[in-house]
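Q: sequence plus predicted model, see below.
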Amino acid sequence: MKVLLTGASGFLGRHVLHSLRQRGIDTVLLCRQPPADPKVTAWIAADLLASTDWVALVAQAQATHLLHLAWYAEHGRYWVSPLNLRWVDATVQLTEAFCQAGGQQVVVAGTCAEYDWSHGYCREESTPLHPATLYGVAKDAARRLVMAVCQQHQIPCAWGRVFLPFGAGESPQRLIPSLIAALRGQRAPFGVNASAYRDFLHASDVAEGLLTLLQQGAQGAYNISSGQPVQLQALIRQLAELLHAEPAPLLALASERPCEPALLVGDPQRLQALGWRPALSREQALHQTIQEAL
């Protein structure tokens, strides 16, 4: 197995690259800039949103497996950015070139934003796909097109719908780093929809989920989620306990938000059937994230 990996410099990509190394899997990166990690020796310079000779690019990589993570992910902007449309095109063209070159397996990172969140509990086979944002629509469109391309070439394709990852390397503006900063007094307290339930999963376990799909030759859509939602007020209290801080300033600002789903959780049974399980409990994952943020 030789993996062609995109998005290795991103939040999830760093964890995926670490997991690939731990397994000793031969990997070549597609990236715009030379990797900051000195351990990376196999990489190809490429801007996937620029005019690209996709056939030559894939031929240079000589990979058997494609793991595509790259996408526009700037916090707060990716939901509505027109760059989502360009990433649909880049994803499909890369997949088509990889299939034409005789690739054996394609795995792409999707998102829970493809689902209709009003259903709360999301199952691959039964929950409607009715995304409410341009980001979710673009990801779902990319999934349909990529699956069709792979089916035409008779190559298995797995689509991993990622639910609320957290951990080292994520934007400090995201929820869990923001809560940690507020509890440490590094930023002002802010309000959250404290009664809502959300499905968080440490990025290292997300990475292991994606690699499970890759190594098992999986086909179809899979939730990469804990399946164990936590109420946000309980999350705040748990973080406060780990930080020896007072949760009251945050909880005092909590408010109901009818426009947000009361529950968002993914059913991970399909991925678990392939042998995957989260390695970290929520407490372990939060403790590790706090330590990494020091």
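A: Looks like it arrived, so ask away.
Q: hey, let's count contacts and neighbours off CA atoms from now on
A: Noted.
Q: and residue 201, what does it touch?
A: 163, 164, 165, 166, 225, 226, 282 (CA atoms under 8 Å, 6 or more residues apart in numbering).
Q: wait, residue 119 touches residue 126, no?
A: No: using CA atoms under 8 Å, residue 119 is not in contact with residue 126; the gap is 10.2 Å.
Q: and these two? Which one has more around it.
A: residue 119 (15 against 7; other CA atoms under 10 Å).
Q: chain neighbours aside, what residue packs nearest to that one?
A: residue 127 (7.0 Å; CA to CA, 6 or more residues apart in numbering).
Q: and that neighbour, what does it touch?
A: Residue 127 touches 115, 116, 119, 121, counting by CA under 8 Å, 6+ apart.
Q: ok, back up a step: which among the contacts of residue 201 count as buried?
A: 163, 164, 165, 166, 225, 226, 282 (16 or more other CA atoms under 10 Å).
Q: who are the contact partners of the third one?
A: If I follow you right, that is residue 165. Residue 165 sits next to 200, 201, 202, 203, 206 when contact means CA under 8 Å, 6+ apart.
Q: hey, where'd the strands end up in the protein?
A: With DSSP state E as the criterion, the chain has strands at 2-6, 26-31, 43-45, 65-68, 105-111, 121-122, 157-162, 165-166, 197-198, 201-202, 220-224, 230-231, 263-266.
Q: now that we have the ones you listed, can you turn them into a markdown table and tack on distance to residue 144?
A: Below are the strands of the chain laid out as a markdown table (distance: least, CA to CA, whole Å):
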| stretch | distance to residue 144 |
| --- | --- |
| strand 2-6 | 20 |
| strand 26-31 | 23 |
| strand 43-45 | 27 |
| strand 65-68 | 15 |
| strand 105-111 | 11 |
| strand 121-122 | 18 |
| strand 157-162 | 10 |
| strand 165-166 | 23 |
| strand 197-198 | 26 |
| strand 201-202 | 25 |
| strand 220-224 | 10 |
| strand 230-231 | 31 |
| strand 263-266 | 20 |
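Q: next one for the comparison:
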Amino acid sequence: MRVLVTGAGDYLGRRLLEALRRGLPAGSRILGIDRSAQPPLDGVTFLAVDPFDAGRLAEAVAAFEPTLVFHLAALASVARSSETPAYAWRADLLGTLNLAEAVARTRAALVFLSSTVVYGEAFRDRARPDESVTPRPDTISGRTKNACEYILRDVLANARVKHLVLRPSNYIGPGQSETFVVASFAGQIARIERGEAPPVVEVGDLSAGRDFFDVADFTAACLQVIARIDELPDGGIFNVGSGTVTPVSDILDALRALTDADFTIRVRDERVRPAGVRSEGCDPAAFAAATGWKPMIPLTRSLSAILAEARSRNG
């Protein structure tokens, strides 16, 4: 098996590569593509390719001759996409179109990492939508992800190349950027413990709910996709998550229970999303039925690992 991963230098990309080198059959080859050079990883070949360079990208895909492509390259943060809208559209759509055209010339199957953010306004009607719910994205990140789903469907279907769409909810884990809420809380608490910051944790809407699950469970889901790729439907769309909506306030309470530090809470307007407070989860039943996958790591264990990593990083 020959697996190509785009966005290899991003948080999820690196962890997927680590899972692939442990979980793929002996003799498999793995190529990680990113726009910049990456630190070495045993069993993985890295290649620096600008996704805007269609010719170079096509050459890299053709030379590797992948059997399966995981397309992860994108701006993962909703907040970061909102701060750089023109770049978000260019990066997500142009990079996806260039990759789709390159993969269309191969015999590979492609798995696209979308997101449950595509549901957008639909969350107001259903906190845990399944795949039958029509996306109504209301953020730049949601709109670009949804547009990429259409690009892949049109380009790859015309070329008769199989593709799947995974819509994960909020995967979390040690080392994630503090642009994400759990990592932000953990990083702030770690700095408070060390006396490097005043005893105040800045927050957004604590009443909002999210479907949090461990990034290691998501990489395990990707391995299940590989194992079942021939059985899964062409063009299939699958939610991936815990199926449980947890209030953000519960996350902060759980982290508070893991520290002896006393701190107060301050709501900052810039941390509050314009869309307002709401619960955003997903129903992952279809994916579970198709692959046998289910999340195995308790949320409390994930939070403990995230805080431990933040303490180390700030130490």
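A: Looks like it arrived, so ask away. None of the values given here were measured: they were computed from a predicted structure.
Q: looking at the strands of the first structure, which is closest to residue 18 of the first structure?
A: Of all the strands of the first structure, strand 26-31 sits nearest to residue 18 of the first structure, with 10.9 Å by CA to CA.
Q: tell me how far the closest one lies from the chain's centre.
A: Its chain's C-alpha centre and that of strand 26-31 of the first structure lie 18 Å apart, by CA atoms, centre = their mean, to the nearest Å.
Q: with residue 134 of the first structure as the reference, name the closest of the strands of the first structure.
A: With CA to CA, the closest approach to residue 134 of the first structure among the strands of the first structure belongs to strand 105-111: 12.3 Å.
Q: show me what contacts residue 55 of the second structure?
A: Residue 55 of the second structure makes no contacts at all, as judged by CA under 8 Å, 6+ apart.
Q: one more time with 10 Å, if that's ok
A: Counting by CA atoms under 10 Å, 6 or more residues apart in numbering, residue 55 of the second structure touches 98, 102.
Q: that one -> the first structure?
A: Matched across to the first structure, residue 55 of the second structure falls on residue 52, judged by TM-score structural alignment.
Q: thinking again about what came up before, ok, so of the buried ones among the contacts of residue 201 of the first structure, who is nearest residue 46 of the first structure?
A: Checking those against residue 46 of the first structure with CA to CA, the nearest one is residue 165 at 26.5 Å.
Q: corresponding residue for that closest one in the second structure?
A: So, by TM-score structural alignment, residue 165 of the first structure is matched to residue 171.
Q: likewise for residue 137 of the first structure?
A: Looks like residue 137 of the first structure aligns to residue 143 there (TM-score structural alignment).
Q: any idea how far the closest residue to its match other than its chain neighbours is from residue 221 of the second structure?
A: Spatial nearest neighbour of residue 143 of the second structure, excluding adjacent residues (CA to CA, 6+ apart): residue 137 at 5.3 Å. Distance from residue 137 of the second structure to residue 221 of the second structure, counting by CA to CA, to the nearest Å: 24 Å.
Q: between those two, which is the more surrounded one?
A: Using other CA under 10 Å, the more surrounded residue of residue 137 of the second structure and residue 221 is residue 221, with 23 against 20.
Q: end-to-end on stretch 197-206 of the second structure?
A: 21 Å.
Q: please state the offset of it from the chain centre?
A: Using CA atoms, centre = their mean, the offset of stretch 197-206 of the second structure from its chain centre is 25 Å.
Q: buried stuff in that stretch?
A: Quick answer for stretch 197-206 of the second structure (16+ other CA under 10 Å): 199, 201, 203, 204, 205.
Q: Throw the residues you listed into a markdown table and include distance to residue 252 of the second structure, thanks.
A: A markdown table is the format used below for those (distance: CA to CA, whole Å):
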| residue | distance to residue 252 of the second structure |
| --- | --- |
| 199 | 14 |
| 201 | 9 |
| 203 | 9 |
| 204 | 11 |
| 205 | 12 |
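Q: just the ones of the residues you listed in helices?
A: Among these, no member falls in helices (DSSP state H).
Q: might you report the residue contacts of residue 278 of the second structure?
A: Residues counted as contacts of residue 278 of the second structure (CA under 10 Å, 6+ apart) are 121, 123, 124, 127, 205, 207, 208, 209, 210, 247.
Q: of these, which are reproduced in the first structure?
A: Shared with the first structure under both residues aligned by TM-score structural alignment, their matches' CA atoms under 10 Å, the contacts from the contacts of residue 278 of the second structure are 123, 124, 205, 207, 208, 209, 210, 247.
Q: identify the residue of the second structure aligned to residue 107 of the first structure.
A: By TM-score structural alignment, residue 107 of the first structure lines up with residue 111.
Q: kind regards, and thank you for your time.
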